[in-house]
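>>> quick one, fold the following:
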Amino acid sequence: MSVVQPIQFDGALLQKYDRPLPRYTSYPTAAEFTTDFDRHCFQRQLLRSNEAHLPLSLYVHIPFCQTACYFCGCNVIITQSQTIAKTYLDALAAEIAQVAARLDRTRPVIQMHWGGGTPNYLTIDQVESLWRTLTQHFELTNDAEISIEVNPRYINRDYLLRLRNLGFNRISFGLQDFDPQVQLAVNRVQPETWLFQVMEWIRAAEFESVNIDLIYGLPYQTVQSFEATIAKTLRLDPDRIAVFNFAYLPNLKPIQKRIDPTTLPDSATKLTILQRVIERLTSQGYRYIGMDHFAKPTDELAIAQEAGTLKRNFQGYTTLPTADLIGFGLTSISMLQAAYAQNQKHLATYFSDVAAGQLATERGIQLHCEDLLRRTIIMELMCQFSLDKGAIARQFNLDFDAYFASELAALRELAADGLLHLGRDRLEVTPVGRLLIRNITAVFDAYLQQKSGRTFSKAI
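Below is the predicted model:
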């Protein structure tokens, strides 16, 4: 059982530790994937995964968007063509069949998520066709978590109702900012009245959970303007709110070159915005789950974290038991217990691989005992903000303090700044350390210590 603690803001410490670090949706991170791990490696791991007979989590990537959002860092294809979407869906159906043929059909699917891009780029008839393909090859449990990301600019009441009738029970949409000047600067214009209308339709459709994404650090944002955005977001009353830091990386994400860097808020303004966000959301009862995410105390994420059962994967935080994640579509990532694999990132290569009847794997990584040990530690800290050293010692048959002597020495420096408590039996992240959990977990990242030059977003 975890003890729920309030989050504490310390601007000086956040500035001190604000450096580029992985987000640890996996360990090892995708930066360690290599083409040495190919489709043949992934096929062997898929077949081997049947032996443990773990449940499945499915991810479906729809890479298309009608228009470009200038802040975007996702793997997307900007197009108005429905022809390419039909070709993609045909390939996706073939890939689903090919992967399913390698998996035990009796393994239940307890989670499914459609992301992008913009999944509602598809017509609702195309959504229903893809749904039928998936349910033809996989068995969804009656209580499966089935979520979808939507762009509110391209949605209507009937579309949402049909999503809910199909079986989607969770939904997420990107709001980013209510301010019209900010919206115009990032090419994401969506009037306030329309956003409230969309939320009204979502509630009428009775989705079990609604998440809203916000971004701070965008052009023309001020402390006052973002306070107004938070106030309006609270009026929408979502179950979860994700507040992401905008990572301005124009060399990696060319679309961001359309943003005038002189219009971006400075680091001091961003820190103040973050502080006000934390104060406002927590004062309204939302709990800080970690990694930019807040949830109502009645939300399953908050309940799972309090119970010490929260988990994390490429789909974010989850309350579900251990499962193998299978990704479908361009650039999607699969997470098996001992291997990760990522699909091709170029559409033509993806199409040709699937047409040839072979897995569309481009790269991945085989996990070894050391990876599994460090993954367990990193994910426990990321999700629970605490670590039972004795439990790790027993699970992996080692002397924790002796094995991680150098890591504990590094943690003592963080402890001296108040980020965590180093107890005899446990590591406990403090309320001020929760915002810097990436800095704490990075101490256990063997790859990060060995290599430099990796490009990650900053911790804050």
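
>>> hey, let's count contacts and neighbours off CA atoms from now on
OK.

>>> for Thr263, see how far away the residue lying closest to Ser457 once chain neighbours are set aside is.
Take Ser457 and drop its neighbours on the chain: the residue closest to it by Cα to Cα, 6 or more residues apart in numbering is Pro20, 4.9 Å away. The gap separating Pro20 from Thr263 is 22 Å, by Cα to Cα, to the nearest Å.

>>> correct me, but the residue nearest to Ser457 touches Phe456?
Yes - with contact defined as Cα atoms under 8 Å, Pro20 reaches Phe456; the gap is 5.0 Å.

>>> hey, which strand is longest across this structure?
strand 139-150 (DSSP state E).

>>> next one: the helix or strand where Ile202 lies to chain centre, how far?
Element membership of Ile202, judged by DSSP states H and E, is helix 192-204. Helix 192-204 sits 24 Å away from the centroid of its parent chain (Cα atoms, centre = their mean, to the nearest Å).

>>> same for the helix or strand containing Phe294, what does it pack against?
In the assignment (DSSP H and E), Phe294 maps to strand 293-295. Contact here means 3 or more Cα pairs under 8 Å, 6 or more residues apart in numbering; DSSP states H and E; on that basis strand 293-295 packs against strand 240-245, strand 287-290.

>>> before we compare anything, build this one as well:
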Amino acid sequence: MSQHLTWDPLMIQRYNRAGPRYTSYPTAVEFTPATSDACERSALAADSDKPLSLYFHIPFCRHVCYYCGCNKIVTKHRDRAEAYLAELYREIDLKAALVDRSRPVEQLHLGGGTPTYLSDDQLRQLMTYVRQRFSLQDNESSDFSIEIDPRELGPDTLKTLRDLGFNRVSFGVQDLNERVQIAVNRVQPEEMIEAVMRDARALGFRSINIDLIYGLPHQTRSTFAETLERIIDMRPDRLSIFNYAHLPERFMPQRRINSEDLPDAPEKLAIFGTAITRLDQAGYQYIGMDHFALPDDELAIAQQKGKLHRNFQGYTTHGNCDLIGFGVSSISQIGSSFFQNQTDLGNWGEQLNKGLLPTMRQVSSTTDDLIRKTVIMSLLCHLTVKFDDLNTLFAIDSRSYLSRSTEQLREMEKDGLVTVTSEAISVTNAGRLMVRQVCMAFDAYRDENETRRFSKAI
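Below you'll find the predicted structure:
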């Protein structure tokens, strides 16, 4: 696999259609309402020797970021966190009682919202509670991570997290330009970011990620390039550069952003083009789907060895795990089934108080789903999938089975973005930035989803 991207803005504009990010297949829009928690209980209690990945959703934020489309609760009343944790412990008890305690937890992630909205004592209580009910593995391969708003860190929070076993952190930065920060209501000086990076390094966190967003109000190629240079100087192990999707009709906070202040489509495309070119020069490897990593980072190494996976936490080295979600709106992936918790805080707590799992939606994968998932995830992670591997896994003639999908790739094949041979389907170096569009050809639900709102790839 070539580590250098081909930047062709005209080709990207031609294929830059809206589509899923494929953190799962079927995607979350295919989940159907659950009439009870019976299916999730059965999935959790099933005999399995798979290791576990645990996700905890902490929905609270002290400030609203205008670009945000996450499931969050903006409040300065920190006592609400205590009530939330009480319900979260109830959910932990219900699910832990169903899962074989001998199954090791290889991965754990706190997301949100703002997980560090919780105090240091609350973080200690939560992790103590989790360790009492699950078998967390503390070794070199374990991956315990947390998303951090640098503005919401106490003087000892990073040390507390390190003491609790967290070895990976992700800092939400988005942009260092003050005018952009003011426009999206997320003001955090560069000195603050530099300080938390220094502290995280000194404390020995194994991997540090920084999130940036392009397409925000007042951004230009020049201003974003300045931000990127300063971030490169900080040398995070990973970088996520997300495309801002302006959907004010869906996300109320975005209505506070003046659409006239947003970069137009050509400028937005140029911003991302400038970014990937500079990151390539700086030695970052393009993992895929907006993610970059240094060559010695675990993600880059896993991709080089053909062991990279993708799930609701994005690219991961622990795709062999069953994922169990806790907290409002969280999603679990257990075996070939997916379950989403109630997205309304009141409904989530009400079901827990009744002794029920807070299941709201679910889907069980068909054989066709599993075949197409294998194709999509292989392309997203490794840019190729071999027909013989599919034949062996599913006892099918995959060339014939997927013929209607591969036929949809003919135009992209003519443009040199993908190759379809008798042996494999492969994304070329020129097509790496359009891999999401390649995957859409194998999405059996795509026609049904064309009226639903997805973000564009770039």
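
>>> hang on, the earlier thing: mean offset of the strand holding Phe294 of the first structure relative to the second structure (after superposition)
Mean deviation of strand 293-295 of the first structure relative to the second structure after superposition (mean Cα distance after the TM-score superposition for the first structure): 0.2 Å.

>>> count the neighbours of Phe272 of the second structure for me.
23 (other Cα atoms under 10 Å).

>>> right, I mislabeled it, should have said Tyr129 of the second structure
Residues near Tyr129 of the second structure, counting by other Cα under 10 Å: 14.

>>> equivalent analysis for Val363 of the second structure, please.
Residues lying near Val363 of the second structure (other Cα under 10 Å) number 20.

>>> what does the next helix or strand after the helix holding Ile202 of the first structure contact?
Sequence-wise, the next helix or strand downstream of helix 192-204 of the first structure (DSSP H and E) is strand 209-216. In this structure, residues lying in contact with strand 209-216 of the first structure by Cα atoms under 8 Å, 6 or more residues apart in numbering are 169-177, 226, 238-246, 270, 273-274.

>>> now the helix or strand following strand 209-216 of the first structure on the second structure. Mean distance?
As assigned by DSSP H and E, the chain's next helix or strand after strand 209-216 of the first structure is helix 223-236. Superposed on the second structure, helix 223-236 of the first structure shows a mean distance of 0.4 Å to its aligned residues (mean Cα distance after the TM-score superposition for the first structure).

>>> return the distance of helix 223-236 of the first structure from the chain's centre.
23 Å.

>>> find me the equivalent region of that helix in the second structure.
Alignment of helix 223-236 of the first structure against the second structure: residues 221-234, by TM-score structural alignment.

>>> could I get the buried residue list for the matching stretch?
Neighbour-count burial for stretch 221-234 of the second structure flags 221, 223-225, 227-228, 231-232 (criterion: 16 or more other Cα atoms under 10 Å).

>>> just stretch 345-365 of the first structure next, same as before
345, 350-351, 353-354, 358-365.

>>> make CSV out of these and add secondary structure and distance to Arg203 of the first structure.
Listed next are those as CSV, based on DSSP: H, G, I helix; E, B strand; the rest coil; distance: Cα to Cα, whole Å:
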residue, secondary structure, distance to Arg203 of the first structure
Lys345, coil, 36
Tyr350, helix, 37
Phe351, helix, 38
Asp353, helix, 41
Val354, helix, 39
Gln358, coil, 42
Leu359, coil, 39
Ala360, coil, 38
Thr361, strand, 39
Glu362, strand, 40
Arg363, strand, 40
Gly364, strand, 40
Ile365, strand, 41
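
>>> rewinding a little: so of the helices and strands packed on strand 293-295 of the first structure, which one's packed in deepest?
Looking across those with neighbours counted as mean count of other Cα atoms under 10 Å, the highest average goes to strand 287-290: a mean of 24.

>>> ok, average deviation of it from the second structure?
Mean for strand 287-290 of the first structure is 0.2 Å (mean Cα distance after the TM-score superposition for the first structure).

>>> which residues does that strand contact?
Residues from elsewhere that reach strand 287-290 of the first structure (Cα under 8 Å, 6+ apart): 6-7, 281-282, 294-297, 301-302, 305, 382-383, 434-435.
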